[in-house]
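J.: Below: sequence and its predicted model.
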Amino acid sequence: MLRVAVVGSGPSGVYTAQSLVQQSLVPGVRVDVLDRLPCPYGLVRYGVAPDHEKIKSLQQNLRAVLEDERIGFIGNVEVGAGGLTPARLLELYHAVVYCVGAARDRRLGVPGEDLVGSFSATDFVSWYSAHPDAAGNGFGVGLGGRSAVVIGVGNVAVDVTRILARGADELRPTDVPHAALTALESSRIRTVHMVGRRGPGQAKFTTKELRELGGLPGARVRVEPADLALDPAFADPSGLPAVNRRNLEVVRAWAEDGDADLAGDADDADGLKGSEAARSIRLRFFLRPAEILGEDGRVAAVRFERTEPDGAGGVRGTGRYEEIEAQLVLRAVGYKGVALPGLPFDEATGTVPNAAGRVLRDGAPALGEYVAGWIKRGPTGVIGTNRPCAKETVTSLLSDAAELAGRTVAADPQAALRDLGLEPVAWPGWLSIERAEAALGRSLGRGPVKIPDWAGLRAASRDGGAQGA
């Protein structure tokens, strides 16, 4: 028998487990998928926007893998805490594959970044996705203003812009937690600026995500023609990849739409124009954040430097500045991996040094230790990119199988985890959380609603949800 632990139950972890049982020539392979949360699915549960039901339905595919009799889910187990070091984990299993993602957001590095009302988009996503680490975040302060600035032009920036501009009635049928729904329902934000330092031809969002901004009820998109004129590709996009050309077509249509000025140009003192439902989304390009300006310790505006193409695919500053009023600032400029105590880590890339998934210690492969997903390759690609990434790592692991199987490991890893004082949540505990979330939703007149705190999740996993609801 070959026992393998996969640390992380998001797509990369689940695809790794699936690949292990499908590719293995060892008849007795068994895989435990560990997670620090008592809930599986990683960013599919806690990173995909609640109104993206089609993408969230991927949970059913991941669920089918975790219900395989050769695969077990063990939640509420954090590697690096409670004595469960990578070295100790390797004593329990023949091999360990780390699929821990990239949990840290990148910072802007500008003055005022820590003012009240300035957050990472990662924290905002965690809040409206009911991640238990996000419980209590004070987004209500920023939502009480009339203007928000989202810095970044990738899919995360599009997601948070869409949530800010979407009406609460449209989010009520989703699993967004009750506290977040209530705060968004009370939001007074009427203008959302999504700002990038480069042009639309270099933006990282996908066309499908971008188009969704133009289909929000009660919201209109505005694009500044002067921004677009700075992008050499705007006049002739033929040299761009297909997705970038499609993005430019969407942006061009918005720029040419004379009705795109519907909201936000002549806001009254309360930040409203016409009906209270009217919202404006403004896409801005070639603006680089220079400083977040404050008033009484809170965000009041963002100062941007105008940039221009440098002729080499990047941008340079022009020395000209403009300010955009904001009471809420969300930075969405990328993710970065976090070092796991006991594993080697490359701070520059935010990854664990590896060769085809094998962890490298002092430049040499460490038998029994592997990585897959963002912690292996960096925060690149889409959910499907994790499949070939996982397959490569599993191929490396299985080629080591003969040597790995000779190691002596624990007969019952879960019992060993309990001996360390941990309280593992197995698959039945997760099913109890699901029942508790369904009950919570019924009590609120909604569908299933996520439990947003650690205590509630743990209680639900133990008793079927009486306390969690």
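T.: Received it, and whenever you're ready, just let me know what you need.
J.: hey, let's count contacts and neighbours off CA atoms from now on
T.: Fine.
J.: contacting residues for the closest residue to residue 344 other than its chain neighbours?
T.: Leaving aside its chain neighbours, residue 344 sits nearest to residue 352 (5.9 Å; criterion: CA to CA, 6 or more residues apart in numbering). Counting by CA atoms under 8 Å, 6 or more residues apart in numbering, residue 352 makes contact with 339, 343, 344, 345, 346, 359, 360, 371, 375, 376.
J.: also this one, for the comparison:
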Amino acid sequence: MTLRVAIVGGGPAGIYAADILTKAADQGVDVSVDILERLPAPFGLVRYGVAPDHPRIKEIIKALQRVIAKPQVRFLGNVEYGVDVKIEDLREFYDAVVVSTGAMGDRDLGIPGEEHSLGAADFVSWYDAHPDVPQTWPLEATSVAVLGVGNVALDVARVLAKTGDEMLVTDIPPHVHAALKAKTITDVHVFARRGPAYAKFSPLELRELNHSPNVEVIVHPEGFDVDAHGMAHIAEHKSQKMVLNTLTSWVGAEPVGKPHRIHLHFAEAPVEILAEDGRVTTLRTERTHSPNADGNVEGTGEITDWDVQQVYRAIGYRSTALPGLPFDDRAAVIPNDGGRVLDLDGTPIPGTYVTGWIKRGPVGLIGHTKSDAAETVGHLLAETRQTATARRPEDVDAYFAERDLEVVTHTSWERLDAHEIALGEAEGRTRVKVATRAEMLEAGRA
């Protein structure tokens, strides 16, 4: 009898888990997989978390597309866990459930005035035309601050600094282009709590920062120090050395007079955001230093006030709790042992697994996601027994039909995909994203 598995979340983590499960036939196990995704489109953060001017990264969609097109896999979009289906229902239809809902929220800063800041994840969702976010975004500023030195922070800084017309070669829809074209931002200040030896962005992302003909990168020498601890850290991480080499080549470079600037500030920790009548007026930071080899920092007492009108938090994503499943609010993950979901008393919950960022936290690249999924699926295949009472795909279809839910199938997604590509061809672009859920569903019906 076929092993029935539900995967909740259609991003890379869930799709990789599906791919590994379908290869279980090599081990003599016949597996059928349903991927349940709350959006009418698959691919998660690859579609809604990668900056539109980075199409190279989105090439991974081709590989993910091949997985969801497999005959053993069904894509069931526009299905929201906790609203359209509960964990009890899934256990009736499937022998095992794998949760891979990722992380879409922003981590908090924990400083006074934080309520006046903007979340980088929210901004990314807006410029990537996520169907569940408003189509407007406040861009009334000339100088803004971005807190964090990961790749998301660089994406946010780059999109804020580039002109709207530069972004028109990407897949952004008209409302995003119009807002970016109308913005008045001239200076974007990126702040790192630690020194340059500990910057977390990748070498390629950093180098691409100054490729725009309208944006120059300024690395400020204040705080740009690499002590013995920093040198030891660089020696252990090849990519960190490449990042430092690029940053060093930019320190003290003569301005070339481009109309927009991205400023990189190191060893500056945010301590307060000041606002008047709800509008940001100042970011206050404190100079830091690293007294130990662990890279942690301490404040020096040297305070600087920065004249900015917006502050973006780009210090990491955060997962959210799911109905009917345990959640470690402090670590913002579903508690698990190698992907086996643990109950509050620490015992594994039969047939319930987790993979991706909601398993390990929002760290690591695609390679980590693959190995993560392999670990989880390994436990699933070794432990899962056939327990579903209504195990046919038709039973699932009937359940959603009874609730008058419009489920987006792989065929529906292919229609939406072709529609977006056609919109792009009309404008000489690769694609133009459809921005609302209603439009996405309509395109899938055509």
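T.: Perfect, I can see it now. Bear in mind that the values here come from a model prediction, so they are computed numbers and not experimental data.
J.: ok, back up a step: now restrict the contacts of residue 352 of the first structure to buried residues only.
T.: With neighbours counted by 16 or more other CA atoms under 10 Å, these contain buried members at 339, 343, 344, 345, 359, 360, 371, 375, 376.
J.: so residue 132 of the first structure makes contact with residue 450?
T.: No: under the criterion of CA atoms under 8 Å, residue 132 of the first structure is not in contact with residue 450, lying 10.0 Å apart.
J.: Mind checking which of these two has more residues around it?
T.: Set side by side, residue 132 of the first structure and residue 450 show more neighbours around residue 450, with 26 against 19, by other CA atoms under 10 Å.
J.: what about the residue mapped onto that one from the second structure, which helix or strand?
T.: Aligned counterpart of residue 450 of the first structure in the second structure: residue 433 (TM-score structural alignment). When elements are assigned from DSSP states H and E, residue 433 of the second structure belongs to no helix and no strand.
J.: Tell me, how many residues neighbour residue 364 of the second structure?
T.: Residue 364 of the second structure has 11 neighbouring residues, counting by other CA under 10 Å.
J.: So residue 308 of the first structure belongs to a strand, correct?
T.: Yes: Residue 308 of the first structure: assigned to a strand according to DSSP: H, G, I helix; E, B strand; the rest coil.
J.: Look up how far residue 109 of the first structure lies from it.
T.: 20 Å (CA to CA, to the nearest Å).
J.: Can you tell me, leaving aside adjacent residues, what's nearest to the counterpart of residue 173 of the first structure in the second structure?
T.: Under the alignment by TM-score structural alignment, residue 173 of the first structure pairs with residue 169 in the second structure. Distances taken as CA to CA, 6+ apart place residue 429 nearest to residue 169 of the second structure, at 6.0 Å, with adjacent residues excluded.
J.: end to end, how far does stretch 195-210 of the second structure reach?
T.: With CA to CA as the measure, stretch 195-210 of the second structure spans 20 Å from end to end.
J.: Let me know how buried the alignment partner in the second structure of residue 77 of the first structure is, in neighbour terms.
T.: Superposed on the second structure with TM-score structural alignment, residue 77 of the first structure falls opposite residue 79. By other CA under 10 Å, the residues close to residue 79 of the second structure number 22.
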